[in-house]
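*Asks:* the sequence isn't on hand, but the structure is:
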């Protein structure tokens, strides 16, 4: 059977868990940031295309 973990081992395990959680949170923030940048680029391209079509139609 497994020995109970020492307080040092528990502390190390807790630290590792916190680091993993921080990494996951940072990765999610980065993903959200680039999703937003991508969405902005798509919106700009769509607006530009619609504006170009409008100018071509009305000229």
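*Replies:* Thanks, I have it. Here the structure is a predicted model, which is why all the values come from computation and not from measurement. Numbers count the residues shown, from 1 in each chain.

*Asks:* can we go C-alpha only for contacts and neighbour counts from here?
*Replies:* Fine.

*Asks:* show me the helices in the protein, by range?
*Replies:* In the chain, helices defined by DSSP state H lie at 7-58, listed in chain order.

*Asks:* ok, residue 13 - how many residues close by?
*Replies:* For residue 13, the neighbour count with other C-alpha atoms under 10 Å is 13.

*Asks:* okay, pairing it with this:
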């Protein structure tokens, strides 16, 4: 069965979507490991502290 040009495009897009999802999952695992290893005591960036001043009042 011939897929034609449109069929090949959609098949290719499906492969790209799967690859993108896999890369996101790999990034999530790497980010979680990095946070656990390098920022165990918390992160010092100011934007992570936004709103905590309001809670302390």
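*Replies:* That came in fine, so what should we check first? These numbers come from a predicted model, not from an experiment.

*Asks:* what's the TM-score here?
*Replies:* With the length set by TM-score structural alignment, normalised by the length of structure 2, the two chains reach a TM-score of 0.61; 40 aligned residues with a C-alpha RMSD of 1.3 Å.

*Asks:* so for structure 1, the centremost residue is which one?
*Replies:* The centroid of structure 1 falls nearest to residue 31 when counting by C-alpha atoms, centre = their mean (1.8 Å).

*Asks:* distance from the chain centre to stretch 9-22 of structure 2, please.
*Replies:* 17 Å (C-alpha atoms, centre = their mean, to the nearest Å).

*Asks:* go on, stretch 8-17 of structure 1?
*Replies:* Using C-alpha atoms, centre = their mean, the offset of stretch 8-17 of structure 1 from its chain centre is 26 Å.

*Asks:* that one vs structure 2 - mean distance after superposition?
*Replies:* If you overlay the two and look at stretch 8-17 of structure 1, the average distance to its match in structure 2 is 0.6 Å (mean C-alpha distance after the TM-score superposition for structure 1).

*Asks:* the residue nearest to the centre of structure 1 maps to what in structure 2?
*Replies:* In structure 2, residue 31 of structure 1 lines up with residue 29, judged by TM-score structural alignment.

*Asks:* any idea how far residue 15 of structure 2 is from that match?
*Replies:* 21 Å (C-alpha to C-alpha, to the nearest Å).

*Asks:* do the same with residue 22 of structure 2
*Replies:* For residue 22 of structure 2 relative to residue 15 of structure 2 (C-alpha to C-alpha), the value is 11 Å.

*Asks:* likewise residue 7 of structure 2?
*Replies:* 13 Å.
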